[in-house]
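Q: Okay, here's the prediction I keep looking at, along with the sequence it came from:
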Amino acid sequence: MLTSKLFWLRLSPPQILVMGFGGIITIGTLLLMLPISNTTGEPLNFMDALFTATSATCVTGLVVVDTGTFFSSFGQVVIMLLIQIGGLGFMTMATLFALVLKRRISLKDRLILQEAMNQSSMEGIVRLIRRVLLYSLVIEACGALLLTLRWAFDMPFGKALYYGIFHAVTMFNNAGFDLFGEFRSLTGYVYDPLVNFVVMFLIVSGGIGFIVMADLVDYKKSRKLSLHSKVVLSMTGALILIGAVVIFIFEFTNPKTLGSLNWGGKILGSFFQSVTPRTAGANTLDITGLRQASQFFIVILMFIGASPGSTGGGIKTTTFTMMIAAVIAMMRGKDEIVLFRYRLVQERVLKALTITLLALLLVITVAMILSTTEDSSFLSILFEATSAFGTVGLSMGLTPHLSLFGKLLISITMFAGRLGPLTLAYALGPKKGKELYRHPEGKMIIG
């Protein structure tokens, strides 16, 4: 007992996060392998159960079997719980139980929570977790209520309530699982403004991050937003608007997508497909029917992803903003990077560069390997690899046809994408202390 406690104390926060998520995936895999979890009454094979559990815990939404028709109610509830735990983070859920049982939150726990929430300090971390739990439950409850009322017109109330709760949880946590069967997601509701707006609100709410939510709630009193919130909100709004315009232009005459819709359907479809690559995974248009230009543009949106401290993945909007700001500053011959009249320290810029390059290297490597193991077009494979890294869940139809090795590789990519490449790197090779010396400055020609 003492040995295990000492081992736990020796682990760094990134290592505990990796082990924690790994443990949740293992439990989920075992539960989904039970005959009671599916409608066939036969045990699900290990690889498909592992893939589904990883996809749910990493709030991705890529599926090898249809969630709505293959899994029983028990299996679907297991998936929903994995999504909730994975979206909020297992340490957040552990903190909830500790608060309910009135247990003290240790310094080690606070350090892990700081790492999980991408915070720069431990100050107010437990208060933030309380707010995270409150905001999540309130937003999911409102979403579930509205979706239930809408779907009560299409199905019995009990089923509508079940669907409302399941999809509110999966959409707020930016997972792409749905219960409508035949891998069709929300394509049957492309014209429905209520379903579109509620789902988009849930996706954006889960994707902007809990720090921004707290800032927005406090805005009435403070009358100011932090630099982080300003960057997240402005970049999120810009990406959604630009994405909608680009998709609208590229798909306007495409009979497989927007071409057959009226003006209302075109606008709703364009905005929904712009919001969903922010790591959500739901879709109201057939992704395989999109033009290649639109598909590649969605790959870019998926790579950028959501915001820090959120339920989403990707390199994050703040990282992307910092990289753009650095390029603009360099082109203008400026020595400092300034956003909203705040100067950014060099350490943050280097971290953003590191995250972007590690993510790019991961996606390229996975796409290259899958190109040799899977029989599909390169764009389809790149789409799949980026969707897995960004924990998005959108697919061009490749997922159910992946080889055994392909499923394993995509599972690893989803895991790496949920934790973040930098956290994973720190976990595998713990960060060393500060060096006590400096090397002489060297000069190298660039460009």
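A: Alright, I've got the coordinates. Numbers count the residues shown, from 1 in each chain.

Q: use CA for all of it now, contacts and neighbours both
A: Fine.

Q: now Asn174, nearest residue through space, not along the chain?
A: What sits nearest to Asn174 in space, not counting adjacent residues and going by Cα to Cα, 6 or more residues apart in numbering, is Ala280, at 4.0 Å.

Q: ok, second structure coming up, stack it against the first:
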Amino acid sequence: MATNLFKRSNRILELNPAHILIFGFLGLIFLGTLLLMLPMSTEDRHHLAFIDALFEATSAVCVTGLAVVDTGTTFTLFGQVILLILVQLGGWGFMTSGILMFLILGKRIGLKERLILKESINSFSLQGIISLVQRIIVITLLVEFLGATILAIRWSSEMPWQKAIYYGIFHSISAFNNAGFGLEPDSLSKWVGDPTVNMIITLLFILGGIGYTVILDIFEKKTFRKLSLHTKLALFVTLILNTVSLFVILGLEYNNPATLGLLPLGDKLWASYFQGVVPRTAGFNTIDIGQMTSSSQVYMIGLMFIGASSGSTGGGIKITTAALLLLALWSVITNKRDVSLFKRRIPQDQIHRALSIAISALLFIFTIFFLLTITEKGTEISRILFETVSAFGTVGLSAGLTGDLSPSGRILITIMMFIGRIGPLTMAFALVINEKNKSMIRYAEEKILIG
């Protein structure tokens, strides 16, 4: 009996990195749920319902930003700080936050922890992994401090300086971690044409969404020619998407009286820029998303599905994954044997992994979307799809459905947010072949008709 228990304990302890990451995030979400349910977390001193607290905690840990209650009026300072801590820990990732605690306590970091950490931050190798984590933490705190300082100075002109400092800190952490939580009921709509707020908030979530690897690579290499292929691709695709999106939103919403139509030209440009770059990363908004044209919402669904860069605080299938799929398609169309970019050949296993991530993402989205059409009867399908993809991409933009979701719908969106934060990474890890389990048998080849 004792022997069997010991064997079972060993099996639990020998969980693979993907499982450990999942259980780690679940533990953090559960703890956050309990803290947000405390009477001291809410203004009315009545504890938040379990489903609502679970939704908010998941949204914070998964750095999504979707909310079933208004953050600024529902939560006390204590509740808001808990939410902010969950956002910070979720943005860093479970293992990075854990390694930080190890470093603070002076604990030894073993090989197993390093392997899990490598998987969690999408690093190519174990070499210098702890140093990388230390630099990630320093970069995060430095960028958030600078962002908070500039925002606090800007907001001090229209609110008490204590409130301005708090607003600066809250929105800086929320933006850099691509969470999208705000303290105003209409997000950042009152600053739709404010250059400082628009530039600082977008700069924060673009930096957070482009990934620590890219930021460090730029600092170390300094010239474009020396940058890694990943960095070049991430920068190139980000620039194209952001530029194109600005003009697409401007064109589609220019005469819409509910969004850009009544704004002066300068505010129209700022709003178009903001809403053009925000869908791939954070859930802030400066215009009413629910009042945007159907064409704009469909375009934004595409951006949310693509998401941010690998190794970042953002979600989606990632811009590099989408780029690899397009490059693979182009190589097939042009009858090329290899997929190449910037005079470098992409390994076939990465193409297969990118394809698997995209297909898995579509299957998850379709499943949750289908179930939501059952639980949210009478709701427009377009709104349900927008909410589903927003949750998967951990974006946090809403077409106005989140607050009206049924209890079952809230659970489904909670699951979708969790999959969006964990799923693509976990699926990628699962595709790595384990040499111990690798079969040596190769069967006879036979073709099937496709296309």
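A: Cool, got the structure. Predicted model, so just to flag it, every value in this text is computed and none were measured.

Q: if we can go back for a sec, tell me the residue in structure 2 aligned with the residue nearest to Asn174 of structure 1.
A: Following TM-score structural alignment, the counterpart assigned to Ala280 of structure 1 within structure 2 is Ala282.

Q: Quickly note the distance from its match to Ile249 of structure 2.
A: 17 Å (Cα to Cα, to the nearest Å).

Q: Likewise for His230 of structure 2?
A: 28 Å.

Q: quick one, which of those two is more surrounded?
A: Ile249 (27 against 15; other Cα atoms under 10 Å).

Q: now the strands for structure 1?
A: 337-339, 342-344 (DSSP state E).

Q: ok, back up a step: which ones are touching the residue nearest to Asn174 of structure 1?
A: Contacts for Ala280 of structure 1 (Cα atoms under 8 Å, 6 or more residues apart in numbering) come out as 60-61, 171, 173-176, 203, 312, 391-394.

Q: can I get these in a markdown table with distance to Leu161 of structure 1 and neighbour count?
A: Shown next, in a markdown table, are those (distance: Cα to Cα, whole Å; neighbours: other Cα atoms under 10 Å):
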| residue | distance to Leu161 of structure 1 | neighbour count |
| --- | --- | --- |
| Thr60 | 23 | 36 |
| Gly61 | 21 | 32 |
| Met171 | 15 | 32 |
| Asn173 | 18 | 32 |
| Asn174 | 20 | 36 |
| Ala175 | 19 | 35 |
| Gly176 | 19 | 27 |
| Ile203 | 19 | 30 |
| Gly312 | 25 | 34 |
| Thr391 | 26 | 38 |
| Val392 | 25 | 35 |
| Gly393 | 24 | 31 |
| Leu394 | 25 | 31 |
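
Q: all helices of the stretch 1-150 of structure 2, in order?
A: Taking DSSP state H, counting those that start in this stretch, the helices of the stretch 1-150 of structure 2 run over residues 2-13, 17-36, 50-61, 71-74, 77-92, 94-105, 111-120, 129-155.

Q: out of these, nearest to Asp349 of structure 2?
A: helix 111-120 (16.7 Å; Cα to Cα).

Q: By how much does that closest one deviate from structure 1 on average?
A: If you overlay the two and look at helix 111-120 of structure 2, the average distance to its match in structure 1 is 0.6 Å (mean Cα distance after the TM-score superposition for structure 1).

Q: So for that helix, what gets flagged as buried?
A: The neighbour-count check on helix 111-120 of structure 2 (16 or more other Cα atoms under 10 Å) flags Arg114, Leu115, Ile116, Leu117, Lys118, Glu119, Ser120 as buried.
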